[in-house]
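In: 3D model of this:
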Amino acid sequence: MALITSAGVGSGLDLESIISATVDAENLPKLSKFTKKEQELSVSLSSVGAIKSSLSSLDSIMEKLADIDNFNKRTATVTQPASGDLISVSTSSKSTSASFDVEVIQLAQGSRAVMDDNLFSAPTDVVTASGGNLTFTAGTKNFSINLAAGATLEELRVAINDSDDNFGVTANIINDGTSSKLVLTSDETGLGNDLVITNDTAELDNVSTLANDGITQGGLKIAADDMADDAIIEVDGISISSDTNKFTNAIQDLTITALKESENNETAGLVVDVDKATVEANINEFIEKFNNVIDTIDYHTQIGAALNGDSAMRSLKSQLVNTLSSMVTGAGNFETLYDIGIGLSKEGDLEKDSLVRSLNDALTDSYDDVGTIFTAPDGIATVFSGLLDNYLESDGAMKFREDSLNAELKQLENDRSNHAYRMEQLEIRLRKQYSSLDVLIAQMKSSGDFLSGQLASLPGFTREK
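Out: From the prediction side, this is the model:
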């Protein structure tokens, strides 16, 4: 507010205090109401936010429990032998519960080609005087390199390893003291996938497995033990082979990866079962999140709290509790959530209840029916998700409530601004009014002083002392 600090100068009256007191009498009660209202709205908004956050947490676990895929998960428990890990296993939702013994007979390997003795004495020896092409093939994969005239054994090694098209062939040079040998290793595993190296000029026969004539062996040889081979495992005594160390559907809907060969016919024990641990953990989280929602609503609606007496919050709590009793069809002997070992305590908290049966017993004896209780079209999680969506979606009840409170806060801000303007105008009016009074009193005082002076100058006028 613009302040005029000269009021009362002419009259000698404390008009500033009078103006200030008048404005404060109008202003301070209103400001106090604004502050109180703002605090109430802010606390209410915070309370709604806390309840909304607890509902979001509950909705997250309900989405998991409403998804049948989370009940179809399977776990594979592998008991490895004392010598170390033989296998690793991954499951799918279609894996069947069963147990097996798995022995790894051999691991898959790629081929290894070694150069004959005394073909080259040093890595700097020239392998081709005129240049040419080499083609490397293993199974269905291949690549080629071009050697320039005068290329050395070392340059050949580098060209193989640096080829952008190389599918997995590694070249090394071994110096045994009398000669330098090229050694090629292919990572293309599987029986029949041996590395074959051909050329387009007989000058390169020494660095090929097959000579240019297409019949004679070249200077690179693959020993029997170095040939590409399959991996072999035995599942309950049944032999199974694979061109890699991964066995897909050797046991239907399972993937077994061989890690090392068994020692002394040792086996790994494999047990496939439903993933009860994860499901039970999800149900425990549901219990925790549900209780948190109820406790949060109770806290913010208790006597003295911001949402005390709020009918919308009472309705929300009622709907949540009533949903627990929803009847579910197609779940075998189970009809409600309470049938699978979950109940309400005397305090109204959801808890695992073993009076009828335990949750663990229900999961062990009727796992699929427990899944139905949550995931059926009329299942607990399905119904809860629908209810929570009504509150949490972008056009849901909680968003509407937050928008309403924020609108009130915005209006309160406008009211404050309008009130400040009115107080400013009030002070201006008061100053104008008191300014006139100030002038009038000053004039009267001046006139009085003049009259007193005139009277004092009259003959016979005496002033009492």
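In: hey, let's count contacts and neighbours off CA atoms from now on
Out: Fine.
In: correct me, but Tyr434 touches Thr5?
Out: No - at 11.9 Å, Tyr434 does not count as touching Thr5 under the criterion of C-alpha atoms under 8 Å.
In: what touches both of those two?
Out: The contact sets of Tyr434 and Thr5 do not overlap (C-alpha atoms under 8 Å, 6 or more residues apart in numbering).
In: who's more crowded, these two?
Out: For the pair Tyr434 and Thr5, the greater number of neighbours falls to Tyr434 (18 against 10), based on other C-alpha atoms under 10 Å.
In: the more buried one: which element?
Out: helix 397-456 (DSSP states H and E).
In: also Ser32?
Out: Short version, using DSSP H and E: Ser32 is in helix 15-66.
In: ok, and what's touching the helix or strand just after that helix?
Out: Downstream of helix 15-66, the next assigned helix or strand under DSSP H and E is strand 74-79. Strand 74-79 is contacted from outside by 87-95, 97, 268-275, using C-alpha under 8 Å, 6+ apart.
In: stretch 89-101 now?
Out: Identification of contacts with stretch 89-101 by C-alpha under 8 Å, 6+ apart yields 69, 72-76, 78, 235-236, 252-257, 267-274.
In: flag every buried residue along that stretch.
Out: 89-91, 93, 95-96, 100-101 (16 or more other C-alpha atoms under 10 Å).
In: first-to-last residue distance for stretch 316-333?
Out: End-to-end distance of stretch 316-333: 30 Å, with C-alpha to C-alpha, to the nearest Å as the criterion.
In: can you give me the helices for the stretch 51-200 of the chain?
Out: Ranges of helices in the stretch 51-200 of the chain, per DSSP state H, counting those that start in this stretch, are 153-162.
In: what are the ranges of the strands in it?
Out: Assigned by DSSP state E, counting those that start in this stretch, the strands in the stretch 51-200 of the chain fall at 74-79, 87-91, 98-106, 112-115, 126-128, 132-138, 141-147, 151-152, 169-175, 180-186, 196-199.
In: kindly reformat those strands as TSV containing distance to Glu63.
Out: Shown next, in TSV, are the strands of the stretch 51-200 of the chain (distance: least, C-alpha to C-alpha, whole Å):
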stretch	distance to Glu63
strand 74-79	19
strand 87-91	23
strand 98-106	29
strand 112-115	53
strand 126-128	67
strand 132-138	49
strand 141-147	46
strand 151-152	65
strand 169-175	48
strand 180-186	48
strand 196-199	55
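In: quick one: closest of the ones you listed to Leu409.
Out: Closest to Leu409 of the strands of the stretch 51-200 of the chain, according to C-alpha to C-alpha: strand 74-79, at 52.3 Å.
In: contact partners for the closest residue in space to Val127 that isn't next to it in sequence?
Out: Closest residue to Val127 apart from its sequence neighbours, by C-alpha to C-alpha, 6 or more residues apart in numbering: Thr152 at 5.3 Å. Thr152 makes contact with 123-128, according to C-alpha under 8 Å, 6+ apart.
In: the structure of the following sequence is requested for comparison with the preceding one:
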Amino acid sequence: MATSSINASSFSSGLDVVSLVSQLVAAERAAPDARLNAAQSKAQTRLSAMGVLKSALSNLQTTAKTLVGGGAVATPAVKSSREDLFTATAAAGAARGSFAVEVVSLAQSTKLVSAPMASADTILGAGDVDITVGSESFKVTLGSTGNSLGALRDAINNATDNPGVTASLVTESGGVRLLLTGNQTGASQAVSVSSPLISLSQTQAAVDAHVKVEGFDVYSASNTVTGALDGVTLNLVKAEPGTTGTLALTTDNSAASKAVQDFVTKYNQVLTTINNLTKYDPATKTASTLTGDSTARQAANELRAIMGGSAPGGSVSYLSQLGIKTGSDGLLTVDSAKLGEAIAKDASSIARMFGGEDGYASKISKNIDAMLAEGAGIDAQTDTLQARLKDISSQKDALDRRMTQVQARYTAQFTALDTLMTRMSTTSNYLTQQLAALAANNS
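Out: As a prediction, this is how the structure comes out:
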């Protein structure tokens, strides 16, 4: 609190006005200040606890989502025998197996080049340049000025309706050439130019990629090929007709096991967090920040109910069948060996068990969505606590203003008292002197 300055030298009665005022103000401020500080600390602690709980739930949901739809459990490991020719990625559910892949040709974009000219400043003249990219066209018009080779390049690149072609100048020993390059590959994105100002010849045609999978022809407008194999994306690197590589998709037991164990770890972290925030020590009669909080308690109960139930997966329906058991503290433990055996035996069933519509991970993710929704328990409590802290801050400001007024009032009162006491002291000294003089005369 800002306090006004009191100059002790201005008091002549000997009364310690500064000390008296400070002590009185401090005494009057102590009770409301302690009350507000306690309320502020409690609100901040609860707000922080809500943040910790929300973070733990969000981390669990993030991990759960990696299993939804089969996720990491159903995603096969991918291996290309010729990564210099092609690589691949696979989504959850992609069929396991070994496939022959031959990259016949890569997808290309159109390249058109002009005859060499003296320089970029070579004048082309006034007129139109019509350019077509696939099914779209646009026009560039050069006027009576600003109609050089360089100006045409800039006009093409700066055209707001340019659907996908880039103009460049290439300087070689014979002069400067205008090069037009299509921004997209594939036969459907071919580029052509019509103009009386300049003539361009094609140095590279726009063509689709051509790949053979198990000997069957597949064409793609880009070098990223999807749809040839369900759930698999081929990334073509180099064409080498007649050379066949092998694409192997196998169950990645270690990755699947790790995904499940990560999910269990995050689940345990949420329950541990809630337990730490809500526990009560009867020996010391000490409560935690969220002891008795219904939102935290409900969150724990709902998560336990989901993980303690069943989830249809096919050959498996319960966590215990995977070597996952619930301890006396409510936390899950994983028998890694048994989990690995279960995945190796039937990974697809375990993928459905966690990632299916009614799978553990899917239900957990949906449940946390509801917990963290706007207006739900955690969000509502967070809003209430933030409003409470804002109100406490306003009360503290009001207390500061009131104490400033109190200090001013006390200072004025004690200043008046000091003045009165000084006058009385002066009068007393005068009377003493007069009486002494009278006594001396009488003697």
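In: that older thread, ok, which of the strands of the stretch 51-200 of structure 1 comes nearest Ala21 of structure 1?
Out: strand 74-79 (79.0 Å).
In: okay, angle between the closest one and strand 87-91 too, please.
Out: For strand 74-79 of structure 1 against strand 87-91, the angle by axes from the mean of the first three to the mean of the last three C-alpha atoms, to 10 degrees is 170 degrees.
In: and strand 74-79 of structure 1, how far from the chain's centre?
Out: Offset of strand 74-79 of structure 1 from its chain centre (C-alpha atoms, centre = their mean, to the nearest Å): 26 Å.
In: got it, and stretch 191-209 of structure 2?
Out: Offset of stretch 191-209 of structure 2 from its chain centre (C-alpha atoms, centre = their mean): 45 Å.
In: try stretch 170-177 of structure 1
Out: For stretch 170-177 of structure 1, the distance to the chain centre is 50 Å (C-alpha atoms, centre = their mean).
In: repeat for stretch 83-99 of structure 1
Out: In terms of C-alpha atoms, centre = their mean, the centre of stretch 83-99 of structure 1 is found 27 Å from the chain centre.
In: and stretch 65-76 of structure 2, by the same measure?
Out: Offset of stretch 65-76 of structure 2 from its chain centre (C-alpha atoms, centre = their mean): 22 Å.
In: over to stretch 245-265 of structure 1?
Out: 33 Å.
In: buried residues, that stretch. List them.
Out: Neighbour counts over stretch 245-265 of structure 1 (16+ other C-alpha under 10 Å) mark 245-247, 250, 254-262 as buried.
In: next up, the contacts around Arg46 of structure 2.
Out: 289-290, 385 are the contacts of Arg46 of structure 2 under C-alpha under 8 Å, 6+ apart.
In: which of the contacts of Thr152 of structure 1 count as buried?
Out: Buried among the contacts of Thr152 of structure 1 (16+ other C-alpha under 10 Å): 123, 125-128.
In: these into TSV, with extra columns for distance to Val9 of structure 1?
Out: Converted to TSV, the buried ones among the contacts of Thr152 of structure 1 look like this (distance: C-alpha to C-alpha, whole Å):
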residue	distance to Val9 of structure 1
Pro123	111
Asp125	115
Val126	115
Val127	115
Thr128	116
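In: please report the distance of the residue in structure 1 that Ala209 of structure 2 lines up against from Ala82 of structure 1.
Out: Under the alignment (TM-score structural alignment), Ala209 of structure 2 pairs with Ala231 of structure 1. Distance of Ala231 of structure 1 to Ala82 of structure 1, computed by C-alpha to C-alpha: 22 Å.
In: one more: Leu153 of structure 1?
Out: Taking C-alpha to C-alpha, one finds Leu153 of structure 1 at 46 Å from Ala82 of structure 1.
In: before we move on, what about Gly131 of structure 1?
Out: In this view, Gly131 of structure 1 and Ala82 of structure 1 are 55 Å apart by C-alpha to C-alpha.
In: neighbour count for those two, which is higher?
Out: Gly131 (16 against 11).
In: surely that one and Ala149 touch.
Out: Yes - between Gly131 of structure 1 and Ala149 there is a contact under C-alpha under 8 Å: 3.9 Å.
In: doesn't Arg177 make contact with Val113 of structure 2?
Out: Yes - shown here, Val113 of structure 2 and Arg177 form a contact pair, counting by C-alpha under 8 Å, at 6.5 Å.
In: give me the common contacts of those two.
Out: With C-alpha under 8 Å, 6+ apart as the test, Val113 of structure 2 and Arg177 reach no residue in common.
In: returning to what we had before: which of the contacts of Arg46 of structure 2 are still contacts in structure 1?
Out: Counting by both residues aligned by TM-score structural alignment, their matches' C-alpha atoms under 8 Å, the members of these that carry over to structure 1 are Leu385.
In: where exactly do the helices run in the stretch 151-300 of structure 2?
Out: Counting by DSSP H, counting those that start in this stretch, the stretch 151-300 of structure 2 has helices at residues 253-278, 294-308.
In: run a quick neighbour tally on the residue nearest to Ala113 of structure 1 when sequence neighbours are not counted.
Out: Nearest residue to Ala113 of structure 1 in three dimensions, chain neighbours excluded: Ile222, at 4.5 Å (C-alpha to C-alpha, 6+ apart). Per other C-alpha under 10 Å, the neighbour tally for Ile222 of structure 1 reads 19.
In: I'd say Ile222 of structure 1 and Gly110 touch.
Out: No - using C-alpha under 8 Å, Ile222 of structure 1 is not in contact with Gly110, being 10.9 Å away.
In: quick one: the residue nearest to Ala113 of structure 1 from Ser208 of structure 1, how far?
Out: According to C-alpha to C-alpha, Ile222 of structure 1 stands 11 Å off from Ser208 of structure 1.
In: ok and the helix holding Ser32 of structure 1 relative to helix 311-323, angle-wise?
Out: In terms of direction (the same axes, to 10 degrees), helix 15-66 of structure 1 departs from helix 311-323 by 10 degrees.
In: aligned to Thr224 of structure 2, what sits in structure 1?
Out: Using TM-score structural alignment, Thr224 of structure 2 lines up with Lys246 in structure 1.
In: so what's that match up against?
Out: Listed by C-alpha under 8 Å, 6+ apart, the contact set of Lys246 of structure 1 reads 255-258.
In: about what we covered before: any idea which of the strands of the stretch 51-200 of structure 1 gets closest to Asp226 of structure 1?
Out: strand 112-115 (5.2 Å).
In: and that closest one, what other elements does it pack with?
Out: strand 180-186, strand 220-221 (3 or more C-alpha pairs under 8 Å, 6 or more residues apart in numbering; DSSP states H and E).
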